[in-house]
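In: please find the sequence and the predicted model below.
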Amino acid sequence: MRKLLLFSAMVVVAGLAPSAAAASEGVAPQAGPTAQQLLAKTTGCKQISNGKYKTDDETGRTIAVCDAGGAVFWKADMDIDCDGQPTPRCNKNTDPWFQDGTAYPRSDGKALIADQTPYVVVPSISGTWNFEKAGLKGAGSCAVIHGGKVLYTVIGDTGPNDIIGEASYATAKALGINPDPENGGVDSGVTYICFKNSKVSPIEDHGKSTSVGEGLAAKFVQG
């Protein structure tokens, strides 16, 4: 299994009213398209990967990367990425696979903080798929959908070149998925939609990733 991140300042939750507790954390109600509207754009798959990915080391290759015009998407599991700057939740003691760096740094040059910044992990470039040639890049905008909830994130790290379906501790936490880097995650039911030629700056600003993502998602749904 791989890894994930914590709850940040703003969470986009489709179709759910924020609770008093959520409001105290600065959670904003959904302003962009609903989960259902986004998922309706991913019912078919125009495969752009040169083959399929595994969700874990021990599974078969079943996950394709699909083109959807202004975005690419894949439907997979979610493993937890806790890499980056160490915190009480993400460190070498809590995470057997912990690494203190991320492929794409914060605006201060330091690694991302997995339990603060919602981000997704894309597979390292290989013969199966080159995400950069598909129009994706570090700090690119993505929508992650699970259980009727939508969270806008960034591309923050790269992972194994044959496995797909991973996001930060913060991403999992915000979507109601167990964020434990060793035992958390979910086996299926997660849709990742990443918008082509997009960028969130600064990469660690979740408010900015939400506003950018909502705008891109609205265009994606309308298009």
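Out: Structure received.
In: alpha carbons only for contacts and neighbour counts from here, please
Out: Fine.
In: which stretches of the chain form strands?
Out: Using DSSP state E, the strands of the chain run over 46-47, 66-67, 71-81, 119-123, 141-146, 149-159, 166-168, 186-195.
In: relative to I203, which of those strands is closest?
Out: Closest to I203 of the strands of the chain is strand 149-159 (CA to CA; 6.9 Å).
In: coming back round to it: which of the strands of the chain sits most buried?
Out: Comparing the strands of the chain by mean neighbour count (mean count of other CA atoms under 10 Å), strand 166-168 comes out on top with a mean of 34.
In: comparison target, given below:
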Amino acid sequence: MRVPSLTLAAAGAALLAPAALPVPATAVPPRERPAATDEGRVTAAELLARTDTCAQVSRGRYRTDADTAATVPVCGTREAVFWKADLDIDCDGRPTARCNRRTDPLFAPATAFQQSDGRHLNAERLPYIVVPGPSRRWNQRAHGVRGGSVAAVVYRDRVRYAVVGDTGPRDLIGEASYATARSLGIPPDPRSGGAPSGVTYIVFRHSRVTPIEDHAAAVAEGRRLAGRFITAAVADLPWRAVLGHPIPR
């Protein structure tokens, strides 16, 4: 954590102070980020700036809901794929007090990927995201995305780390577990919750957490990969120029 440097004037004043009357040292308050805005050292602003330009890797675009137009592309770099969409609540998997047939009319007792003990994921407790099922539009496996892949989810000034835990319809995008929504400050109720827009999903290519339910491991790996994603921005500039994409200034 950096501490602001003394100005030359302040330094000179300190040198001129009488030796018999030493000036008591005063602690300089450190520069801190707002509390509880992220789970790591990379900020939401840094990740949003890194994903500001889209090099589309999907052959087409996705709808965020069944009754909306297909406007969301999947974008990519050498380190990650990402998209910007809404957040619908996924309460599927193991039945819990907040995720069950009574609380969620679309509840399914299974997830595409399972825990190390063979049980389906717990959407109420485990932060995970949902990716579209593989299709000609986009086959996530060809881009290094699979069950247990590590993801950073950004909403407003918050960054949360999760894993790829479920798959959804092949033409829809923008969904995450009850636990993910709650950690981002998004209403998690499967009937009335979610966010209509403004959520960025970043999945780090060829990453994987084993076992998939180890959230602490997902956070640790997410922090490391998010840092690499940010520092790789400069290295990506020549590639952007070759691909005909604008170079950020």
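Out: Perfect, I can see it now. Nothing here was measured: the structure is a model prediction, and the numbers come from that model.
In: fetch the TM-score of the aligned pair.
Out: Here the TM-score for the pair of chains, by TM-score structural alignment, normalised by the length of the first structure, is 0.88; 201 aligned residues with a CA RMSD of 1.4 Å.
In: thinking again about what came up before, now render the strands of the first structure as TSV, adding distance to Q37 of the first structure.
Out: Listed next are those as TSV, based on distance: least, CA to CA, whole Å:
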stretch	distance to Q37 of the first structure
strand 46-47	19
strand 66-67	17
strand 71-81	14
strand 119-123	21
strand 141-146	11
strand 149-159	11
strand 166-168	22
strand 186-195	12
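In: mean per-residue distance, the top helix by length along the first structure versus the second structure.
Out: Using DSSP state H, we find that the single longest helix of the first structure is helix 206-222. Superposed on the second structure, helix 206-222 of the first structure shows a mean distance of 0.5 Å to its aligned residues (mean CA distance after the TM-score superposition for the first structure).
In: sorry, back to before: would you mind saying which of the strands of the first structure lies nearest D95 of the first structure?
Out: With CA to CA, the closest approach to D95 of the first structure among the strands of the first structure belongs to strand 71-81: 9.0 Å.
In: contact partners for H120 of the second structure?
Out: Going by CA atoms under 8 Å, 6 or more residues apart in numbering, H120 of the second structure touches G93, R94, P109, A110, T111, F113, Q114.
In: so which bit of the second structure is stretch 175-190 of the first structure matched to?
Out: The aligned range for stretch 175-190 of the first structure in the second structure is 184-199, by TM-score structural alignment.
In: now what about that stretch, what contacts it?
Out: The contact list for stretch 184-199 of the second structure, computed with CA under 8 Å, 6+ apart, reads 84-91, 99, 103-105, 153-156, 158-160, 178-179, 181-182.
In: what's the answer for stretch 140-154 of the first structure, then?
Out: Outside stretch 140-154 of the first structure, the residues within contact range by CA under 8 Å, 6+ apart are 11-15, 34-36, 118-120, 138-139, 155, 171, 174-175, 189-200, 203, 206, 209-210, 212-214, 217.
In: are any of those buried, and which?
Out: Among the contacts of stretch 140-154 of the first structure, those classed as buried by 16 or more other CA atoms under 10 Å are 11-14, 34-35, 118-120, 138-139, 155, 171, 174-175, 190-196, 198-200, 203, 206, 209-210, 212-214, 217.
In: which position in the second structure aligns with Y104 of the first structure?
Out: Under the alignment (TM-score structural alignment), Y104 of the first structure pairs with F113 of the second structure.
In: and A139 of the first structure, by the same measure?
Out: That one, A139 of the first structure, aligns with G148 by TM-score structural alignment.
In: its match against G165, yeah?
Out: Yes - counting by CA atoms under 8 Å, G165 is a contact partner of G148 of the second structure at 6.4 Å.
In: quickly list what's touching both of those two.
Out: Residues touching both G148 of the second structure and G165 (CA under 8 Å, 6+ apart) are I212.
In: give me the contact list for stretch 166-175 of the second structure.
Out: Counting by CA under 8 Å, 6+ apart, 62-66, 72, 84-90, 111-113, 128-135, 147 sit against stretch 166-175 of the second structure.
In: give me that answer again for 7 Å
Out: Stretch 166-175 of the second structure is touched from outside by 62-65, 85-90, 111-113, 129-135, with contacts defined as CA atoms under 7 Å, 6 or more residues apart in numbering.
In: ranges for the helices of the second structure?
Out: Going by DSSP H, the second structure shows helices at 8-16, 44-50, 178-183, 215-231, 233-243.
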